[in-house]
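structure, please.
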Amino acid sequence: MNPDEIRKRIARRIALELESGMVVNLGVGIPTLIQDFLQPNHGVFLQSENGLLGMGPTPPDDEFDMDLISASKHPITLEPGASIFSSSDSFAMIRGGHIDVAVMGALQVSERGEIANWSIPGQDILGVGGAMDLVASAKTMMIAINHLTKDSKPKLVRNLSYPTSGIRFAQKVIDGGERIFIENSRMILREIAPDCTLEEISATTEAHFEVAEDLKTMPVTPHAMGSGIA
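As a prediction, this is how the structure comes out:
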């Protein structure tokens, strides 16, 4: 499967995790695709750090307005009733604990759920952005991640070798082949994609993980998961 399709698969699966009434912050990278895979009338309130609440899906190419973008500089639309406000108000919302779910990318995730997503030693700093505020304050952290780096190294590791983004742990990790819960600092594999095997996941995962007794098959087709315009 090509990288774009893997990213869409992850975004589709995460869209199923979001429930009506939730206030959800979407981070940089794969999370920017999620709004395109939510069902109509989903009732999810998407928040962006630059001061938006009520983000809608990506507009068609001929309707892009680069004055209307997310914190990731991704063109968006606004849902009915959306709000636009200052970045300081946005971070007051985040730091005040009003974000139900933060969906974030990561460079590494430890087997306890600690994440690193802002710096690779020896390379230019990517920038902290709002990651540390979200790690400290969001009620739930969900990680959207490719299983391997570009040079085929595991991103799910025993312990971080990159600088941490905070002391709180993520609760869920979703990549193109699996859905993992982190409970009591233990990784538990809850779903596996039909085109993946446990042997493949074990061979490409440094972190120790357990396999749930009721391991399920991840829904991966657009028909099963809802389709978007991405």
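
only C-alpha atoms for contact and neighbour calcs from this point on.
Fine.

tell me which stretches of the chain form strands.
Along the chain, the stretches classed as strands by DSSP state E are 23-26, 45-48, 52-56, 77-84, 101-104, 108-110, 115-116, 140-144, 156-157, 172-174, 178-183, 186-192, 209-217.

mind putting those into CSV with mean neighbour count?
Output for the strands of the chain, formatted as CSV (neighbours: other C-alpha atoms under 10 Å):
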stretch, mean neighbour count
strand 23-26, 24
strand 45-48, 24
strand 52-56, 22
strand 77-84, 14
strand 101-104, 24
strand 108-110, 27
strand 115-116, 27
strand 140-144, 24
strand 156-157, 24
strand 172-174, 24
strand 178-183, 21
strand 186-192, 21
strand 209-217, 13
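
which of those sits closest to Ile125?
strand 115-116 (12.1 Å; C-alpha to C-alpha).

one more to put side by side:
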Amino acid sequence: MLDKIGIAKRIAQEVKDGYYVNLGIGIPTLVANYVRDDIEVEFQSENGVLGMGPFPFEGEEDADLINAGKQTITTLPGASFFDSSMSFSMIRGQHVHLTILGAMEVSEEGDIANWKIPGKMVKGMGGAMDLVASAENIIVAMMHTNKAGESKLLKKCSLPLTGVGCVKKIVTNLAVIEITPEGFKLLERAPGISVEAIKKATEGTLIIEGDIPEMIL
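As a prediction, this is how the structure comes out:
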């Protein structure tokens, strides 16, 4: 089973040379720490940063450099800063190659719910709706089940939706899963995790074809 760092390491393998990448709040922000050194990637944050680097070491934080989740960040040589209107023009103009988001629920049809639980106070959706409406490649980083042990990979989402039919791939602490017209297709399993355990933790339709390899991190 993977922890949050393991999920981030696996998703980092999906980042290709020359990509512009937007990282959502939570586990996605860790991905920047594990991208290969031999490729060039530009990380974008919707609060107006292009060229984010890894998180700073303790004691080296700059309170003026933050991402959309208000976490302190570093910047790479050539990084730029701009206002939110330009940032969202970049997102809405489909200039971001890959968006990595957290989620509370994902349906087998690729719907995502990641911004609101009814009855709980939230500050707002932020840039999530723009990202899911504009991005052509969305990967979700999430735990496979909630704290009660209930599946977060569902036939239909029960929470208010952020986007419909937009998710392409999910990386959880148990598996790598692709969204297909037939449902969740199991691509890889986490080290030490059986296919049966993944089936048990997945409410939606799970497609299993042949031997499922373990993730290589």
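
closest one to Asp67 of the first structure among the strands of the first structure?
Nearest of the strands of the first structure to Asp67 of the first structure, taken as C-alpha to C-alpha: strand 77-84 at 10.8 Å.

where in the second structure does that closest one fall?
Counting by TM-score structural alignment, strand 77-84 of the first structure falls onto residues 74-81 of the second structure.

then stretch 169-182 of the first structure?
By TM-score structural alignment, stretch 169-182 of the first structure lines up with residues 166-179 in the second structure.

contacts for that stretch?
1-4, 6-7, 10-11, 108-112, 132-133, 136-144, 184-190, 193, 198 (C-alpha atoms under 8 Å, 6 or more residues apart in numbering).

one more time with 6 Å, if that's ok
1-2, 110, 138-144, 184-190 (C-alpha atoms under 6 Å, 6 or more residues apart in numbering).

re earlier: for the strands of the first structure, give me a markdown table that also has distance to Asp36 of the first structure.
A markdown table is the format used below for these (distance: least, C-alpha to C-alpha, whole Å):
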| stretch | distance to Asp36 of the first structure |
| --- | --- |
| strand 23-26 | 12 |
| strand 45-48 | 12 |
| strand 52-56 | 8 |
| strand 77-84 | 11 |
| strand 101-104 | 14 |
| strand 108-110 | 26 |
| strand 115-116 | 26 |
| strand 140-144 | 15 |
| strand 156-157 | 27 |
| strand 172-174 | 17 |
| strand 178-183 | 20 |
| strand 186-192 | 23 |
| strand 209-217 | 23 |
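
so what would you say the end-to-end distance of the match of stretch 169-182 of the first structure is?
9 Å (C-alpha to C-alpha, to the nearest Å).

could you measure from the aligned residue in the first structure for Lys16 of the second structure over to Pro219 of the first structure?
Using TM-score structural alignment as the criterion, Lys16 of the second structure maps onto Glu19 of the first structure. Glu19 of the first structure sits 17 Å away from Pro219 of the first structure, going by C-alpha to C-alpha.

those two: which is more packed in?
Higher neighbour count among Glu19 of the first structure and Pro219: Pro219, with 17 against 14, using other C-alpha atoms under 10 Å.

what sits closest to the more buried one if chain neighbours are left out?
In this structure, Pro219 of the first structure finds its nearest non-sequential neighbour in Met225, 6.5 Å apart by C-alpha to C-alpha, 6 or more residues apart in numbering.

same check, this time on Asp130 of the second structure
Once flanking residues are discounted, Asp130 of the second structure sits nearest to Arg92: 6.6 Å by C-alpha to C-alpha, 6+ apart.

residue at max distance from the center of the second structure?
Relative to the C-alpha centroid of the second structure, counting by C-alpha atoms, centre = their mean, Gly59 is the outermost residue, at 27.7 Å.

so what corresponds to that one in the first structure?
Aligning on TM-score structural alignment places Gly59 of the second structure opposite Asp62 in the first structure.

now Ile212 of the second structure
Alignment note (TM-score structural alignment): Ile212 of the second structure maps to Leu215 of the first structure.
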